[in-house]
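Student: here is my input; please provide its structure:
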Amino acid sequence: MPTAGDSGLDVPALTLLWAARETGLLDALLTETGSAGEAADIAGVTDRAARVTVDALVDLGFFYRTDGAVEPTNRALGLLATRDIRSIGRVPAELDQFAALASLPAAMRADEQAARDQSADEQPGRPQRDRQQRIRHRLGADYAVDAPTVQATVDGILAANPGADQVLALADGPGRHACELAERGPAVTLLDGHEVIDAVDPLLAGSGVEPVARSLMEIDPASFDLVFLVDGMWPSAPAENRFTLRAVERALAPGGAFVAAEPLRGRSDAMPAVAAKALATGLGEPYTEATIAGWCAAAGLGEVEASDVPGTPYQAIVAERHSED
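Tutor: Next up, the predicted model:
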């Protein structure tokens, strides 16, 4: 959740940039022309809208003026291409989140949500392309998480089992936490879907992290001393979280530990943002410590404890797998 890199866009700036993206004005400026007038014709917006928007985007540092036109700056690289996860930054994912939040009233109404889903189904190929693009945007934002937050989060994870030799990172995106753990000694496996693994595999070369694209239920039983998940429970529905925890219990060796670095309801200052994002983009919601502890107990995990992770919006929820007698 907390990221560094390219930041500092307030709501009006995000609104303007989002509108430029949605109308096609931004794409026209980035790929077709550097002229506000020509971009207006391509995007079908008014000359005034294009002129005012271009002036604002120059002031925001996304473009600079040259020979009566504008050219993209380094800040616009993440808007121009998403091939390299490292160059995307925060802004594309922030725009995706803004778009989702802007449609939050519809997401809260079942009939309007069904209509949106049906409309998406009527556009062959587009939902899949949009989904892949959003995945890369999210990975770019995750890659931009500031180093102190990554290190503090890993401190909280590793405290659950400091002597762990085999660690499983669940859905760790570009692997910032997995790589930080690998630098501290354990062998780390990063588990995610094929789309994510294919995208981040080049980033993990030489890191000591093994990327694996498979289901958690396909992992060899009792093969890891430590399993962790960062920001992974609140976006998911209760049934999915219960299934994940049963699979985690199966993957843990006796005496091993599971850690969820999660903003807990009633304890994290990030709750309003998490609640809005969960409603707009996911199936979950902010959960309490008691709720997650109950799921852990039902999955066969015991001795659940939660503690704040200093310098982050997270609490570390730790559950141990019982040692065999």
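Student: okay, CA-based contacts and neighbour counts for the rest of this
Tutor: OK.
Student: elements contacting the top strand by length along the chain?
Tutor: Longest strand in the chain by number of residues, with DSSP state E as the criterion: strand 252-262. Counting contacts by 3 or more CA pairs under 8 Å, 6 or more residues apart in numbering; DSSP states H and E, strand 252-262 is packed against helix 147-158, strand 224-230, strand 315-321.
Student: would TSV of these with distance to T288 and mean neighbour count be doable?
Tutor: Converted to TSV, those look like this (distance: least, CA to CA, whole Å; neighbours: other CA atoms under 10 Å):
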stretch	distance to T288	mean neighbour count
helix 147-158	18	20
strand 224-230	16	25
strand 315-321	10	26
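Student: stretch 166-178: which residues count as buried?
Tutor: 166-178 (16 or more other CA atoms under 10 Å).
Student: and this one, so I can compare the two:
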Amino acid sequence: MPTAGDSELDTPALALLWAARETGLLAALVDGAGDEREAADAAGVTERAARIVTDALVDLGFLRRVDGAVEPANRALGLLATRDLRSVGTVPAALDRFDAYAELPRTMESGVPPVDPDERVRHRLGAAAALDDATVEATVDAALAANPDAERALVVADGPGRHARALADRGVDVTLLDGPAVIEAVEPLLESTLVTLRAGSLVDVEAAFDLVLTVDGAWRQGVEENRFTVLAAAGALSPGGAVVLVEPLRDRSAAAVEVAAAALATGSGEPYPESTVAEWFVDAGLAGIETSDVPGTPYQAVAGRLDDSGI
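Tutor: Okay, here's the model as predicted:
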């Protein structure tokens, strides 16, 4: 969720950290360039800029001063490596979003958002891994409310599998479905859990699940992609099963403006109104469509069930 688990950095702090990353000053500082004068030379920025940014990063806890030099503090760990997604945290993804917002005028002109390199995908997965437990549990509660007796669940595009793991902890037999690159990246996080990993597409999934859950997926996609996703999700249900989309609805969510900006800057979707999402469910042959707020979050859960006959 873009509004949950975010870095506590405000806009000025993000701007300083982003500028330091873009100029190479951040790399010079965390790679042990010595003091800010040497870092300024390495990055090609003024000594004044290096001094001000270094002081700010010390105050923010990313750097510390030792014997006249600066070195990375624990908070900078996620800026140094992305191999272990649990160490990435939320800051790199927050910087990526800031970068995407800076490019928003060009994106609005071209209609084509910047392509995420592999490193940024790992940043996004790291931020998702840092999602707070209360939000995860509230989301899973909302999903299970659509089918409390669910025994088998398919969780789609759940990245590091926070919701999949929470469902498995409730005794549900869970499969996490995502693209091959994401599954490869998150496998180390989930290899010791009861979650089954599957790389592929919804169209390849046979009907066998009592619950299909997607979180934060619809606003990243266009209308036709979402229509197809809900149809394929319905096709993966066993009779009486439910599809649940947990999303920030444009006409109900306090996060709608924030999500609209993120969608415009990074993808092809937008926050959709409740009526549009319900239409996808109807078109997929789902009934008993209901929308509920997810407590403690600005998100809503839209749920629909497949008739017990499977028709």
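Student: TM-score of the superposed pair?
Tutor: Once superposed, the chains reach a TM-score of 0.96 (TM-score structural alignment, normalised by the length of structure 2), with 309 aligned residues with a CA RMSD of 1.4 Å.
Student: hang on, the earlier thing: got a markdown table for the helices and strands packed on strand 252-262 of structure 1, with distance to D96 of structure 1 too?
Tutor: Below are those laid out as a markdown table (distance: least, CA to CA, whole Å):
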| stretch | distance to D96 of structure 1 |
| --- | --- |
| helix 147-158 | 23 |
| strand 224-230 | 20 |
| strand 315-321 | 26 |
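Student: and of the ones you listed, who's closest to R109 of structure 1?
Tutor: strand 224-230 (29.3 Å; CA to CA).
Student: what angle separates that closest one from strand 252-262?
Tutor: Comparing the axes of strand 224-230 of structure 1 and strand 252-262 via axes from the mean of the first three to the mean of the last three CA atoms, to 10 degrees yields an angle of 20 degrees.
Student: residues contacting S103 of structure 1?
Tutor: A280 (CA atoms under 8 Å, 6 or more residues apart in numbering).
Student: counterpart of it in structure 2?
Tutor: Per TM-score structural alignment, the equivalent position to S103 of structure 1 in structure 2 is E103.
Student: contact partners for the residue most central in space within structure 2?
Tutor: Centroid-nearest residue in structure 2: A128, 4.7 Å away (criterion: CA atoms, centre = their mean). By CA under 8 Å, 6+ apart, A128 of structure 2 lies in contact with M1, G5, T90, G159, P160, R162.
Student: filter the residues you listed down to the ones in helices?
Tutor: R162 (DSSP state H).
Student: a markdown table for the contacts of A128 of structure 2, including distance to N74 of structure 2?
Tutor: A markdown table is the format used below for the contacts of A128 of structure 2 (distance: CA to CA, whole Å):
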| residue | distance to N74 of structure 2 |
| --- | --- |
| M1 | 25 |
| G5 | 18 |
| T90 | 14 |
| G159 | 25 |
| P160 | 22 |
| R162 | 24 |
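Student: pick the one among the contacts of A128 of structure 2 closest to G304 of structure 2.
Tutor: Taking these together and measuring to G304 of structure 2 by CA to CA, the closest member is M1, at 21.5 Å.
Student: can you tell me which residues contact the residue nearest to that closest one when sequence neighbours are not counted?
Tutor: Spatial nearest neighbour of M1 of structure 2, chain neighbours left out: D216 (6.0 Å); criterion: CA to CA, 6 or more residues apart in numbering. Counting by CA under 8 Å, 6+ apart, D216 of structure 2 makes contact with M1, L245, V246, E247, P248.
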